[in-house]
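**Q** need coordinates for the below:
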Amino acid sequence: MKEKNGGCFFILTRIFYFMHDSQYAQIRQFTSTVIDTYLYRIPYKKVFDTVFQVQSTDAVPHCFVCVNLRCTLKSVSSYLLTNFVYIIIVVVVFRTINILPSVKATPIFCIYTTALIVASVVKDNILMLLVATMKKVVFVTENEEKYSEAKEILSSHFDVMFKPMSLVEIQGSSEDIVINKCKEAKEKLNVPFFVEDSSLCFNALNGLPGQYVKWFLEALGPSGLYKLVSAYEDKTAYAMCIVGYSDGQSDEIRLFHGRVDGKIVDPSGVHGFGWDACFLPDNSNESFAQMPKAKKCEISHRALALKNMCDAVIRSATGD
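**A** A predicted model of the protein is given here:
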């Protein structure tokens, strides 16, 4: 009987390994809670400062490495701990019903199953490990001009990876649009990423076109946007950008705002894109489209929102 059971041994290990049933999910939830409660509270700044020998003056460039590695370690450690618990349960069950042919087969089973787990962890987390060690973050957008600006704005902190992805833009507030984009993108990514939504709000029109400026611009162009307010004495407006950031692991979505006040003018300038030509920021005699790209990336609504995101992630990484 034992010899017959021994012939089924490796088949059964694979069957049990791929059984992602409700019991497995419950174990995963339990071990994830353990990670959150105990391991995730390790003072990572001190650990990584020691490992990387980071001095206080050099802390900022390494902060995103710390955050990304922390997310990576949490994911991998949770996965390994889950499967370790699962292996113990399976071994106990196998021994109880006498499927394992002998006590000697138990370590063989554990080694073989652990090898499968390690291979799966490496495969599933290789992109996350690359992002963590290379200080990269993903910008999910189909707009190459927005990506180009974000890359320049964030260049002193980390590299921005371009991930073109068609995301649904729901009818709702800018915050709702960004949150929905984040949730949709997270279903396809497991690395740190951000999305954004920009609005152009005319005070004379009670905030219109707002978050729907993309469709107004497609229909009217910059000149048409100016004509919308040309009959009004009040031509003031403000540009708003909302960035949604996700670490790719938790369900938390962090929102960051950037706002620039100004007014709508007759379009001028050859730089920029979208409605840049008809927006004149306060305290400036140049529209966004008249400014060199470097200048716009210092003062724009997008720059302010992304810098707020940077500051927040840096504070999280340093524990400040």
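**Q** C-alpha from now on. contacts and neighbour counts both.
**A** Noted.
**Q** Leu304 sits in which helix or strand?
**A** Here Leu304 sits within helix 301-318, counting by DSSP states H and E.
**Q** second input sequence below; structure requested for side-by-side comparison:
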Amino acid sequence: MRKLVIASGNAGKLREIARILEPLAITAAPQSDFGVPECPEPHVTFIENCLAKARHASEHTGLPALADDSGICVAALNGAPGVYSARYAGEPKSDARNNEKLIAALVGQANRRAHYYCVMVLVRYGDDPEPLIAEGRWHGEIIDTPRGEGGFGYDPYFLLPQLGKTGAELGEDEKNAISHRGQALRELADKLRRFG
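**A** Below you'll find the model as predicted:
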């Protein structure tokens, strides 16, 4: 497998995925290069949405497809925003409005624990009965004041206490080494090496 389609149009995700797949000599192209329409994500779990996106992209392109579904899960909010992370504040998608809503929801909450979760699914073809599945979790806590210029999404509000930095204060390589997406991609890369 030397070429695959990534079932996403998120520039931040595409950059991170391409960077981690590079050593495997796998060329990854976004589904937008093939005119693939966005896939509905009606499910309440990351894995179901992810599998739907991978199958959708593969069926439209005839290529193996890699999908990622990820979001932030906040303990005090019973795991919300969860699968709704990208659209937490409604349409159109807006990182700024999502972050505002999250901070407002946490007013008065002492428990600020949160984690990013990522699941990745790779299908070789649309009806692949054995998709490769990998996941990662990145633990931290939510702060009220954003810090850092990097990353995307909730990263400026996601503090890593052991580092004293937010996700947005990390360099790309540093973030990929520890992030939920980096963990999931490394697990997926290991599976690709073992199973082809």
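**Q** other SSEs contacting the helix holding Leu304 of structure 1?
**A** Under the contact criterion of 3 or more CA pairs under 8 Å, 6 or more residues apart in numbering; DSSP states H and E, the helices and strands touching helix 301-318 of structure 1 comprise helix 44-52, helix 59-96, helix 144-153, strand 236-246, strand 254-264.
**Q** what are the buried residues along that helix?
**A** Burial within helix 301-318 of structure 1, assessed by neighbour count using 16 or more other CA atoms under 10 Å, is assigned to 301-310, 313-314, 317-318.
**Q** closest to Val191 of structure 1 out of those residues?
**A** Here the nearest of these to Val191 of structure 1, counting by CA to CA, is Val313; it sits at 14.5 Å.
**Q** and the gap between Gly71 of structure 2 and Gly164 of structure 2?
**A** Between Gly71 of structure 2 and Gly164 of structure 2 the distance, using CA to CA, to the nearest Å, works out to 22 Å.
**Q** for structure 2, what spans make up the strands?
**A** Listed in chain order, the strands of structure 2 (DSSP state E) span residues 3-6, 27-30, 65-74, 113-123, 132-142, 158-160, 165-166.
**Q** circling back: compare Gly71 and Gly164 of structure 2 (neighbour count), which wins?
**A** Gly71 (23 against 8; other CA atoms under 10 Å).
**Q** map Ser316 of structure 1 across to structure 2 for me.
**A** Across the two structures, Ser316 of structure 1 finds its equivalent in Phe195 of structure 2, going by TM-score structural alignment.
**Q** apart from its neighbours in sequence, what residue is nearest Leu132 of structure 2?
**A** Excluding its sequence neighbours, the residue lying closest to Leu132 of structure 2 (CA to CA, 6 or more residues apart in numbering) is Leu122, at 5.1 Å.
**Q** now for the one you found: which residues touch it?
**A** The contact partners of Leu122 of structure 2, taken as CA atoms under 8 Å, 6 or more residues apart in numbering, are Ala54, Pro64, Ala65, Leu66, Ala67, Pro131, Leu132, Ile133.
**Q** roughly how far does the closest residue to Ser77 of structure 1 other than its chain neighbours sit from Tyr79 of structure 1?
**A** Sequence neighbours aside, Ile35 is the residue nearest to Ser77 of structure 1 in space, at 7.7 Å (criterion: CA to CA, 6+ apart). Distance, Ile35 of structure 1 to Tyr79 of structure 1, using CA to CA: 10 Å.
**Q** what's the neighbour count on the equivalent of Pro146 of structure 2 over in structure 1?
**A** When structure 1 is aligned by TM-score structural alignment, the residue opposite Pro146 of structure 2 is Pro267. Counted by other CA under 10 Å, the residues lying close to Pro267 of structure 1 total 21.
**Q** my guess is Pro267 of structure 1 contacts Phe273. True?
**A** No. Look at Pro267 of structure 1 against Phe273 with CA atoms under 8 Å: they stay out of range, at 11.6 Å.
**Q** for the equivalent of Ala54 of structure 2 over in structure 1, give me its contacts.
**A** In structure 1, Ala54 of structure 2 lines up with Cys182, judged by TM-score structural alignment. Taking CA under 8 Å, 6+ apart as the definition of contact, the neighbours of Cys182 of structure 1 are Phe194, Val195, Gly244, Tyr245, Ser246, Ile253.
**Q** for the residues you listed, which one is nearest Lys151 of structure 1?
**A** Taking CA to CA as the measure, Lys151 of structure 1 lies nearest Phe194 of those, at 12.3 Å.
**Q** counterpart of the closest one over in structure 2?
**A** Matched across to structure 2, Phe194 of structure 1 falls on Leu66, judged by TM-score structural alignment.
**Q** once you drop chain neighbours, what's closest to its match?
**A** Spatially, and ignoring its direct neighbours in sequence, Leu66 of structure 2 is nearest to Leu122 (4.4 Å; CA to CA, 6+ apart).
**Q** aligned partner of that neighbour in structure 1?
**A** In the superposition onto structure 1, Leu122 of structure 2 corresponds to Tyr245 when matched by TM-score structural alignment.
**Q** where's its match relative to Ile126 of structure 1, distance?
**A** Distance check for Tyr245 of structure 1 against Ile126 of structure 1: by CA to CA, it reads 21 Å.
**Q** ok, Leu217 of structure 1 next?
**A** Going from Leu217 of structure 1 to Ile126 of structure 1 by CA to CA gives 41 Å.
**Q** in a markdown table: the buried residues of helix 301-318 of structure 1, plus distance to Phe16 of structure 1.
**A** A markdown table is the format used below for the buried residues of helix 301-318 of structure 1 (distance: CA to CA, whole Å):
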| residue | distance to Phe16 of structure 1 |
| --- | --- |
| His301 | 53 |
| Arg302 | 50 |
| Ala303 | 51 |
| Leu304 | 51 |
| Ala305 | 48 |
| Leu306 | 46 |
| Lys307 | 48 |
| Asn308 | 47 |
| Met309 | 43 |
| Cys310 | 44 |
| Val313 | 40 |
| Ile314 | 42 |
| Ala317 | 39 |
| Thr318 | 42 |
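**Q** I'd like to know which of those is nearest to Cys71 of structure 1.
**A** Ala317 (11.2 Å).
**Q** picking that back up, out of the strands of structure 2, which gets nearest to Val44 of structure 2?
**A** Checked against CA to CA, the stretch from the strands of structure 2 lying closest is strand 65-74, at 11.5 Å.
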